[in-house]
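Engineer: The following comprises the amino acid sequence and a computationally predicted model.
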Amino acid sequence: MPPSCIQAAFAEQRERNPDALAVSCGTVRLSYRELDRRANRIAHRLLALGAGPEVPVGLLLAPSAEVAVAFLAVVKTGGCYVPLPAAAPPERLRRILAQVRAPVLLSDSGVPGRGPVAPAGIRAVDAGADPPDVPDTDPDVPTPQDRAACVLFTSGSAGRPKGVAVTHRGVLSFALDPCWARGRHERVLSVAPHAYGVSAYEFWVPLLNGHRTVVAPPGPRDVALLRRSIEEEGISAVHLTAGLFRVVAEQAPEVFAPVAEVLTGGDVVAPAAVRRVLDACPGTVVRTLYGATETTAFATMGTFSEPPASGATVPVGRPLDDVRCHVLDAALRPVEPGAEGELYIAGARLARGYFGDPAETAARFVADPFGGPGDRMFRTGDLFRAGRDGTLEFRGRLDDQVKVRGHRVEPGEVERVLEDRPDVAHAAVVARGPEPQNPRLVAYVVPGPAGTDVAALREHAASMLPEHAVPAAFVTIDALPLTPNGKLDRAALPDVPPVREPAGRPPRTPRQRALCALFGEVLGVPGVGLDDSFFDLDGQSLAAVSLVGRIAGELGIELTVAELFDAPTVAGLDAWIAEGGRGR
């Protein structure tokens, strides 16, 4: 039987080897004993401010060792941590805190704008403060396994984000799965935002198995950071979203050579990327994953130690322990092997539901006809087919939900934000793009009577939505096309938004022409001019990583993502190179 709660499982590892390194970030290194004591002190501070059993505590922290301290501190109070994405607009963060009614926000000085984030009535606590009179003993709050350990927010179709209540049972089942006991996860690199479900892998898998989590410092998640972290910290395992995995595989697959396992998922995994990594790193294993926040994290896993056959799709594997996967038809009957159906997931890792939203919980967590009394299944909304050996293959979505750079986006939430403005009569948001594995959001807008200010609409969306949910393009149309039964006809929307004219001067020198061409290829925009800005061309972080790699590979010019952001136009970048940009 597993321990009774997360903090009990951690205590077992602390007792077994108290001086072993538990978490590190740069020069900060905490042993299991030190991590436990620091978490105890913060837990006592939180309890004094109203935290306790089933009480949500907001976390707004930059990537650091303090993330592990805060996670452990909150579960020690019996409450649930609510990690906030630091890159999200402050208004969105305030809405999340108000939605869960968190009495406390634990923050640090590494996150800009932390003061205005806390709404009235919420106490903001500095995670870095360490009052001397606070005890470092364990608060010892009894915590049943069905209690919520964290609330993680995803996009919601009703116009507001949904908070998934993940339980102690779900985290324990996931973190103690035998698949992590292969001796390949001793040092796990944390590069993902800790406000998302993958944090269960990056923090709880190493910490509850006596290993170490290495938190990458703040900054762009690019090839340079991965290479440096893997080499300097002796990383044995790392998880990357399918998009970032593809970019690294295209630019520098040898980065993964020292790594025992590379995990990837969150979207369709490109077979060519898997082949490039395995060809360059014969001793590395690539594992493809599928899951949802509602299933704690990963529910299935596929293993590749040899490159997949040319032209083959990459399956997501088979269910992990304590997970049951059912491919069902509309009447909840199992389909034949090879036939398509909706995937339902059951087992110990299911979340408790959506925090404070019983109606949405009832709609997505349904009775399990194949389990015992009271068992439930999570309706994924994904179309799958299973082979005769049980291997699962993703086939598409049954609803409008899309994946953008590994993040779930409900177009309905984006549409509601756009329609909040009085100059927008109607809006429709779809995922489009020349690359199916790297789609972008396109917003089709019917202007109000006085017209629509697209620039102001873009700013409004950026102030209310996380970066990945902000449409990359806005297209004004006279009316939304409808089907005969009155529903939106998405297929009748314009295929490609009108291409903007290049800004300013055309390129003159060979280097300028090469840079303009690379900007256009990476961003999917023809005719880039010298004065076009990376940001005005709807550039985002993953595209920046790809562009930096292409410039290094084709022009021999080494630059970082931060340097690209400082000189985002071709003219600015060309001047930076002329003034001494680092040549290879």
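Structural biologist: The structure has been received and is ready for your questions.

Engineer: drop to CA atoms for contacts and neighbour counts, all remaining ones
Structural biologist: OK.

Engineer: Next secondary structure after the helix or strand Leu172 falls within?
Structural biologist: Element membership for Leu172, per DSSP states H and E: helix 168-175. Per DSSP H and E, the first helix or strand lying C-terminal to helix 168-175 is strand 187-190.

Engineer: Run through who's touching that next one.
Structural biologist: Residues from elsewhere that reach strand 187-190 (CA atoms under 8 Å, 6 or more residues apart in numbering): 199, 202-203, 206, 211-216, 229-230, 234-239.

Engineer: structure B:
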Amino acid sequence: MTDGPLRVAGDLEEDLDIAHTLHELIQAQADRTPEAIAVESGSQRIRYRELDLAARGFARALAERGVGARSPVGVWCDRGPNLLVALLGVLHAGAAFVPLDPDLPPARVRTMLAEARAGHCVVDVSPCGPVDGLDVEVIAVTGDAGDPLTVPVDPDDLVSIYYTSGSTGKPKGVANPHRGWVNRMRWMQQRHQLRPGEGVLHKTVLSFDDSAVELFWPLIVGGRVVMLERGLHRDPRAIARAATAHEVSVLQFVPSMLSLFLEEVAGSPPPTLRTVISSGEALRPELVRRFHEVFLDTDCSLHNQWGPTEASIDATIHTCSPEDAALPVIPIGRPLTNYRVHVLDESGMPVPPGVEGELYVGGVGLARCYWNDPAKTAEAFLPDPAVPGERLYRTGDRAVHGPDGAIIFLGRRDHQVKIRGNRVELGEIERTLVTHTDVTDAVVTVFEAQPGDKQLLGYVVGHGGTVDTEAVRHFLIERLPGYMLPARLIVLSELPLTASGKVDRNRLPAPSTEVAATGRPPRGESELLVAEAWGQFLPATDAEADFFELGGHSLLATRVISVLRRALNLDLPLVLLFDNPTIAGLALAVERELLSEHQGAPDE
């Protein structure tokens, strides 16, 4: 890289008073407003004083079970009041939390805890999954207050270790210090100005780093964390109802879910909502247009934020105007306070406006390292030649400067992709595939079954040219999170290669749109109605085919249920499709809902 000055997009430096730990700020807020509501979960309300005492009491219990300062501790809890008690208890014990998605298969949880070298894992009273084989000490969080404890730690000590998909076949642990996260939360307040008592909806799964903003930002400024009921984060109707019922002011979405939310609230947006944040995926201009149509004549604004976990969740922001809908690409904007963002060429030189380069991020928000992986840390975190003693994170994202200096995201330089907002290294899926005894070679690609609906496609080669794809699929389900599962597995006799011996992805066969029916076609009024809705998104010729094995996922399930809701004028729960994932089964479930609705209707 060059030793000369670098072109920086909107470099902002300001004293945001960040020489604190995250839990220290939340405890200080509890001291200021002990009787204010900190958490709402259904009909339950928890005051700041109660949350603070429960968290510090749980810290005592953790210390008594051997949790030491600066040690990693797994947290495998679903949404609910005990989640914040668990997270803040770990921090008050001086440790760093390792967030674990409630839906993760136990094998994946074991892998992540082993990679983190964690000796303990906190679970809810009703655990998310079997805990007997986790090979760590399991501690249930009850919320009972013991003698309060806070172990002193430094702002440069770790607050969390978030595991993201890794190209080597193992997840990467991004180790973030308190100082960077405090800067991030302070910036959120500087920019979005949450008022005391206002609500932020916590709906994002814990292992997705945006969840930290929903959980911690409100608590340092006297706001409310509104917990969406478990299992409803995929349901835009449930999100809209919670936002209205709990008078929520701020919502975060990945664009694919924002689209469904806008469909749901068109004509009656939540009245107290004034800030919507989009992140995790590219925000499309047509979605910006739709947002401003739905929120016309309101004070609600839309912000496009971008950034990797390695930079304390987000690093840039662009506030979207109605005029942005005419742009070919929505900018990701300019850096947050105390961040530096560079667009550099392959030799490390800054590029002029309009010329493509790679994004590098510097500043106080950078992670300390990849946990227990010094080689990968040295590869990704480089010395910043413009600021002696500081570092830059090489993101692997392609970008250009627009004419006004704002940054425009262009995509990836490698095989990392975003699936419904989740970062996925295709190499990790490929390496998992080839550990199956029947698979000798594999490659994974991305295709769009419909515009904006990115899905994973796996190509596998087996002994003698045959592979039991059903067995391989179940093998993956036991080892990978749902968003990393290929929608389809295609068996090849061999992978096409380039002249240099690399896989030629351009010559991989396109997936067939036809699916062999092994069951029977839909029949009867109910099945045909479900098949019509189902068929807008997936093949609907087999009444007994599994929705998820056909390539369905949570967002497509939401769309199918939304179509049925409109067709029947019936408030069908989203979980209906997850519990009944065939046309035949869903049709029976819909009939039961209709009967229940009819029986519950008042006599005229």
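Structural biologist: Right, received. Where do you want to start? Quick caveat: nothing in here was measured; it's all calculated off a predicted structure.

Engineer: if we can go back for a sec, matching residues in the second structure for the helix holding Leu172 of the first structure?
Structural biologist: Aligned by TM-score structural alignment, helix 168-175 of the first structure falls on residues 178-185 of the second structure.

Engineer: Which elements pack onto the helix holding Leu172 of the first structure?
Structural biologist: helix 6-16, helix 205-207 (3 or more CA pairs under 8 Å, 6 or more residues apart in numbering; DSSP states H and E).

Engineer: Average offset of it relative to the second structure?
Structural biologist: On superposition with the second structure, the mean distance recorded for helix 168-175 of the first structure (mean CA distance after the TM-score superposition for the first structure) is 0.5 Å.

Engineer: In that helix, which residues are buried?
Structural biologist: The neighbour-count criterion (16 or more other CA atoms under 10 Å) identifies His168, Arg169, Gly170, Val171, Leu172, Ser173, Phe174, Ala175 as the buried residues of helix 168-175 of the first structure.

Engineer: Repeat that for stretch 448-462 of the second structure.
Structural biologist: So stretch 448-462 of the second structure, judged by 16+ other CA under 10 Å, has buried residues Lys454, Gln455, Leu456, Leu457, Gly458, Tyr459, Val460, Val461, Gly462.

Engineer: contacting residues around the last one?
Structural biologist: If a contact means CA under 8 Å, 6+ apart, then Gly462 of the second structure has Asp438, Val439, Thr440, Asp441, Val491, Leu492, Ser493 as its contacts.

Engineer: Tell me which residue of the first structure matches up with it.
Structural biologist: With TM-score structural alignment as the criterion, Gly462 of the second structure pairs with Pro447.

Engineer: roughly how far apart are the closest residue to that match other than its chain neighbours and Tyr444 of the first structure?
Structural biologist: In space, Pro447 of the first structure comes closest to Val424 once its chain neighbours are excluded; the distance is 4.8 Å by CA to CA, 6 or more residues apart in numbering. According to CA to CA, to the nearest Å, Val424 of the first structure stands 10 Å off from Tyr444 of the first structure.

Engineer: Please settle this for me: is Thr264 of the first structure part of a strand?
Structural biologist: Yes. When DSSP: H, G, I helix; E, B strand; the rest coil is applied, Thr264 of the first structure is found to be in a strand.

Engineer: and it, how many residues sit next to it?
Structural biologist: 25 (other CA atoms under 10 Å).

Engineer: Tell me the counterpart of it in the second structure.
Structural biologist: Thr264 of the first structure maps onto Ser278 in the second structure, by TM-score structural alignment.

Engineer: Assess the claim that that match and Met257 are in contact.
Structural biologist: No. Using CA atoms under 8 Å, Ser278 of the second structure makes no contact with Met257, being 9.5 Å away.

Engineer: residues in the second structure aligned with the longest strand along the first structure?
Structural biologist: In the first structure, with assignment by DSSP state E, the single longest strand is strand 376-386. The alignment of strand 376-386 of the first structure onto the second structure (TM-score structural alignment) covers residues 391-401.

Engineer: superposed on the first structure, where does the matching stretch end up, distance-wise?
Structural biologist: Mean deviation for stretch 391-401 of the second structure: 0.8 Å (mean CA distance after the TM-score superposition for the first structure).
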